[in-house]
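Q: What would the 3D arrangement of this be:
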Amino acid sequence: MFEKNKESLPITYEDETIEDEIKQSYLDYAMSVIIGRAIPDIRDGLKPVHRRVIFAMHELNNIWNKKYLKSARVVGDVIGKYHPHGDCAVYDAIVRMAQEFSMRYVLIDGQGNFGSIDGDNAAAMRYTEVRMSRITNEFLYDIEKSTVDWVDNYDGSEKIPEFLPSRIPNLLINGTSGIAVGMATNIPPHNIKEVINACLAFIDNNKISIEDLMKYIKGPDFPTSGIIHGKSGILDAYKTGKGRIYIRAKYIIEKNKITGNEKIIITELPYQVNKARLIEKIAYLVKNKRLFGINELRDESDKDGLRIVIETKRYESGEIILNNLFAHTQLEVVYSINMVAVDKGKPKKFNIKQIIEAFINQRIEVITRRTLYELKKLKKRKHIIEGLIIAISNIDVVIELIKSASSLEQAKNKLINIKWKKNKLYKEIIIDEYIFTEYQIKAILDLKLHRLTSLESKNYIYEYKNTLNKITNLKKILSSFDYLMEIIRNELVEISSKYGDNRKTKINAIRNEINTVDLINEEKMVVTVSRSGYAKIQPISVYQAQKRGGRGKLATIITDEDVIEHLLVASNHDTILLFSDKGKVYWLKVYEIPQKSRSYRGRPLVNLLYLDENEKITAILAINDENSNKNNYIFFATALGKVKRTYMKQFARQRNCGIIALNLEEGDRLIGAAITNGKDNVMLLASNGKSIYFKESEVRAMGRNATGVMGMRLFPKNKIISLIIIKNQKKLQKYYILTASEKGYGKRTLLEDFNLRKRGGLGVIAMRSSKRNGKLVSAIKVKESDEIILITNRGKLVRTRVKEISCVSRDTQGVKLIRVNKEEKLVSVVRLGEKIDLK
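A: From the prediction side, this is the model:
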């Protein structure tokens, strides 16, 4: 019984694991999406849906010089005959091919609402009308001459072309984008003149380099124009098939000479940027105080073109606002190029030369097939004309034979069994004796009487000669590769002259991350940062030098809870490194800090930097061209006496969210950072007036995450307040250490009075601390010709000359530098140098 059932079981195959089955099924699905939907064919540059739309319009005779048809009519034919997907996918493809802001050269001439650059949707397909644009006819040129292979549609009821015999390099001129399973393509559009010129150069020399091809193809050319910044990304994409380019909007800055306001006018946007969303983004940034200086934002676009107007506030720099817009909005976008296409049923990545070569190979194949088709047709016609000429030259005998025949078949048999001789008048017929074929006999029997006239006979001779010349020319095409390439060249020149236009997108060879520096006059600025995180800059010329002991000039409005904590003099071209209490470092250009009057507190740093919650800036350092050598070091000192040095090159990679600068112990904070060269000397000064002076080389170079080593041991309740770097110079110059206390007293002491010691000690007296002068709050290295700025916690500044300050020994208290009130304290002293212009 068991054996009988076993024999009745169906035949089974070897067992397969579910992993193998899923793998194979997934690969089949992926290839179906890649080949049948998302990736274009390299020969005509079209995805299947676009090819089927164009072919359906061709079959409907919906060409550029005929009347428009309803979009729904075209969509119906496409999904009914060729495309096994929904009508939405087909209509979306039609809409995109009709949008001037999406296609460099539109392939469909649309009538009605086909959407806008604001992201508005097109009207329903029952409302819009379409026809092929003029350039689209070039896709179908000679399609009826057996130039391409034909395949079955999805149900086998129709034949559709495998690809279109396009005479234009569509993959490059219109580009494409698509996401398949496991891969994607993103090819930018180009100028048709440039691409064809590159094709002509390739025809002349198929070993041409990509660099030489770029003499003809400058780069992508987008329908929305814009400006490409940097050629390096273009070269990468053209060489490897993959690259990134930066596209910026085109703008004009107009300045109102009366009010001082500037107006930024955007006239072109980067490719595929939604104008309405861009304006919403700018408004959002202004509303949430992430973008400052904008007074009004308007969209003045109309039928004449795009126009977005951004009005700035008084005295705000339009260039700085633009830099922020480029950084935070789609006024600048990154376009990732990934040139993937299907070649012989397989997806591949191509460089630009390979794409051009594939197009030329397509033209060679199409023209060869067209030539063979025309040659076959002409040979058949030549054969028939020969028979007609022989029959006319023996017309009396032919007529007699036909008259004597009892039927059509008998007439055919009589004509086919006779060897005919040509008339001496018809020298063009080479063969002396001639036997008619069935094709010739059919043509003879179909001959009308009026074709027997003398004039018509001469027309046959003329047509025969013309046919022979055409056959000779076609054979020359097939036998001479150079002649074939000359035909391709002539066709390309014709296309270029018919459809060529000027480049729209401008290309800047070099991409500058920040180009505002070249537009701002260099000026020394006083940078102030308060304890609560308000920052601003003011020209140094605002503060004129005063005599020692003056009351000072108000630098900023300070509340009872806030004090000025950091003061720095730097050029507005410099970069400031800002170190936080979390051991992170941030970058900020001086000119990015708002320049405000003395009555203005400044702008919160949280609006200029990506600071974490409750994160505070504890040290600032100016970087310029003179000290930014990557072989230099940044030397750190903390309040608890730790020191560390790290190569400056480790801080070269800037990040908006900051990077780790050093690891701080609990309760410690960074008090100073300076640039060194590895051979300098270091001086640390503590709040109790003690100092230590040692060689920088005693502190080994460490990574950014290191904590550091002990630089100076401190007594309880004391802290390090100043870090001074003493440069080793060949020429000995007379330097002083200027020390200042919280009650406004200070002095200068010769550097020679401080002896080098080993790091880690308790130090020696630099300034006597007492109830009279208070704790030491600041110390700097100066020359006698320098000027300094003293700043109080109430925001007052005094600018004075160093030579007016007494030079005394280390173990003294100093003289009055600035008069302070009972609740006021001196918090910082900054050296200006000797080349500051006094006004």
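Q: contacts and neighbour counts: CA atoms only from here.
A: Fine.
Q: I282 falls within a helix, correct?
A: Yes - secondary structure assignment (DSSP: H, G, I helix; E, B strand; the rest coil) places I282 inside a helix.
Q: Which residue comes closest to it once chain neighbours are left out?
A: Leaving out its chain neighbours, the residue that sits closest to I282 by C-alpha to C-alpha, 6 or more residues apart in numbering is T329, at 7.0 Å.
Q: To check against the first, give me the structure of this:
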Amino acid sequence: MSSDAPEKFDPGAGIAAEVETARIEQEMEQSYIDYAMSVIAGRALPDVRDGLKPVHRRILYAMHESGVTARSSHRKSSSIVGETMGDYHPHGDSAIYDTLARMAQDFSMRYPLVDGQGNFGSVDGDPPAAMRYTEARMAPIAEELLADIEMDTVDFQSNYDDRLEEPEVLPSAFPNLLVNGSSGIAVGMSTNIPPHNLGEVIDATTHLIEHPDCTVEDLMEHVKGPDFPTGANIVGRNAIHKAYKTGRGRIRVRAEFEVQEDRIVITELPYQENKARLVERIADDVNEGKIEGIRDLRDESDRDGIRVVVELKRGANAEVVKNQLLEHHLESTFGVINLALVDGQPKVLDLKETLEEYLDHRREVVRRRSAYELEEKEDRAHILEGRLTALENVDDVVDVIRNSESRDDAKAALRGEHVVEVDGEALPTFDFSEAQADHIVAMQLGSLTAMEAGEIEDEYEEVQARIRRLETILNDPDELDAVVESELEEIKDEYDDDRRTSIVEDTGTVTHEDLIAEEDVVVVVTEDDYIKRMPLDNFRAQHRGGKGIIGTELKEGDRVSSVYVASTHDYLLYFTNHGQVYQLKTYQVPEMSRTARGKSAVNLLDLDDGEEITAVVNTAEMEADEEKYLTMATRNGYVKRTSVEQFQNIRSTGIIATKLDEDDALADVEVTDGSRDLILASRDGMAIRFEEADVRSMGRSARGVRGINLEGDDEVAALAAVEPDRHEWVLTVTEHGYGKRTDVDQYRRQSRNGKGLIDIKTNDRNGRVCELETVGPGDHLFVMSGDGQILRTPVEDISTVGRNTMGVIVMDLESGDAVASVDVHPGETAADEVAADADSDAESEGESASASGDGDGD
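A: This next block holds a predicted model:
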């Protein structure tokens, strides 16, 4: 009974039986692994033995097979690319031509493997001309990579269509992986091997042959470091050592340049740096203000080499411009990843392992070549033995050949397989081999001469000697190594040249400080904690009694609290009225014009509400062999010393400098050495001098001891330290702009916690004491008023008078203004120019400073 119902599907029948079930994630994982290994082994990574990727190897082999050697004429690049693509490398022609062009670039390859003719690109990043316009042939050194390839020295494999055979690796007569380097990106890994000097690498290789147990450090005695085709400088040796020791490292490469008086001339660039792009980037940074001091930028490069000229502006600091260029443009990092294929597997190798792998390959090449040549020589010796035997029996051999029916009968007779008869008598038989018989039958009559016989005997002796030598090489590993070493030395003699890349000492990376010109500046701080710096040159020295010039603009209700002079590279300690200390580099203070307000100090220092800067100490004064102390004085008359070692690690939030009573504040700080005298000055004009040793050294959290016994509402205004071996005066300045110099000897030494002596009269004219400093010849005084005026004047313009006097006018203040801060800048000469200010010579009434006695005031 028939039915129209469809047949039931049988999954095990027909084509369905050939379908395999697989999980998609497993299939994708395996397919990706297969793809990755194909890229790793077949495209992106070089072989440790010859240092070449497949595309490089195939181009060179195609040129070898086509006869495009160093001794032939150049051939169109398109022809070489076509033969490589058609026979060995079935990929895009552009990829093959790019590789061919790179092998011809002397700025990319330390030892170019291709001799190019035409435009093959430039260090400016210009691309090569089209392949139809350029021509190429093998460079002489490239032939050394292929030498003896026809002597069974390497294994061959079928090409992509099984039509031809190509070498799996080249014989490579020198360690090309290190000599020319390599770079490539595979799947999940990359390689970046720098080029090296041929002579250095060969010296290291021969050293390894002679000392198999040597270390990487031993090999580095020969291989100093990478040797880039573009020269330049490697900064430091530590990174080189790490790269050779581990196979990975980051090497800093710095351009070669010369800093001249008004220009910087760049003559060598880091490896793979694009010159045109470099010049463009420098120009952009100059236009955007990131680099200052450059007037002009020119590329004067020609065929003889690179020359980029950076013209500096008049007065520009060449060192600062140099450091700015170094930070952004003239240094690059070469990341070493010494990854190569070893037995078909990617492996990161150190310097010794790289050379060991090459030596194993080279030994195998020499062994196989020797075995191949030995077989050839033995075959030749066998033929020569037959010829010599034939010459010894020349009459019989001639009779056998002449009386044979055919050439084959003659050969058979010579082999002893057939007897030739003449008139019923058998001719002598021989026991020649088939090869010998073939050769003897093919001999010409001319070779039977005595001279020919002698030449055969000489050749036979030479062949026997060569056989013995080859057997020695094959049987004695030391002899084989000697051959390898000898051939390497021949390569070195032929192609070695001078190192191009220098290795310079690492003086540290360029810091932000290196980008700031080192100059003296004036720093101004206001009561509302606005801060800024200005070049010291903005303030010319004036005669005392002048009004000065504007030093800062103030917002309403704000007044100047302090002024001080420092170098932009100085580390400064900022002490506050709360007994805290903060650390800041001077260049971190923003530079602004004289008429600018400044920047809020809370952006630079973590100040609390109501916390004000009351003293600034330059750490340069703390750098000395002897013990140094920070000696502090408080408003209530306490004084203490603390070793500078306790201020080595100051956090960004500051640290405690001294303990303070609730109603007390830090007044002043000085750097001392334990041997000085201290002078404490009070607001009401009293001063006491005592030995520093009277104040014992104590910790940061201590309050200190009494330094001066104050009366009424008096408080400490300043602290000064007397240098014993310096001619000094005590300079006192009052808030109304008056001051005086007094010889330090007039302040006799007392015990601390006394009332002291009268230093200066504090009356309605003078006002209270603002500052007391010890000064010497050549010092300059910087006086700043609360309203923002700054006066710079030589201290020797201020009259020298006794204690307990009125003093003379130092700064002419406007009504309602007062002196806010005073600082002394040392090192100026008395011959400094003083600006002619018509008002500066005017002296106030009573300026002659009538003395009214010493007034000890005890």
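Q: Would you tell me which helix is longest in the first structure?
A: helix 352-393 (DSSP state H).
Q: ok so, going back, count the residues that sit near the residue nearest to I282 of the first structure.
A: Counted with other C-alpha atoms under 10 Å, the burial measure for T329 of the first structure works out to 17 neighbours.
Q: do you know how far S778 of the first structure is from T136 of the first structure?
A: Distance of S778 of the first structure to T136 of the first structure, given as C-alpha to C-alpha, to the nearest Å: 77 Å.
Q: Do a quick rundown of the helices in the stretch 501-650 of the second structure.
A: Ranges of helices in the stretch 501-650 of the second structure, per DSSP state H, counting those that start in this stretch: none exist.
Q: no, scratch that, I was asking about the stretch 151-300 of the second structure
A: Ranges of helices within the stretch 151-300 of the second structure are 176-180, 198-210, 216-220, 238-246, 275-287, based on DSSP H, counting those that start in this stretch.
Q: Pull up the aligned stretch in the first structure for the second one.
A: Using TM-score structural alignment, the residues of the first structure aligned to helix 198-210 of the second structure are 192-204.
Q: Tell me which residues are up against that stretch.
A: Taking contacts as C-alpha atoms under 8 Å, 6 or more residues apart in numbering, the residues outside stretch 192-204 of the first structure that touch it are 169, 172-173, 208, 213, 216-218, 356-357, 360, 485, 489, 492-493, 496, 499-502.
Q: Filter those down to the buried ones.
A: Neighbour counting by 16 or more other C-alpha atoms under 10 Å classes 169, 172-173, 213, 216-218, 356, 360, 485, 489, 492-493, 496 among these as buried.
Q: Show me which pair in those is furthest apart.
A: The distance between the two most remote of these (C-alpha to C-alpha) is 24.6 Å, for K218 and M485.
Q: how many neighbours does the nearest residue to A276 of the first structure once chain neighbours are set aside have?
A: Taking C-alpha to C-alpha, 6+ apart, and ignoring the residues beside it in sequence, A276 of the first structure has D118 as its nearest neighbour in space, at 4.8 Å. Per other C-alpha under 10 Å, the neighbour tally for D118 of the first structure reads 13.
Q: Show me what D118 of the first structure lines up with in the second structure.
A: When the second structure is aligned by TM-score structural alignment, D118 of the first structure is paired with D124.
Q: Double-check its match against E280; I have them as touching.
A: No - with contacts defined as C-alpha atoms under 8 Å, D124 of the second structure does not count as touching E280, sitting 11.0 Å away.
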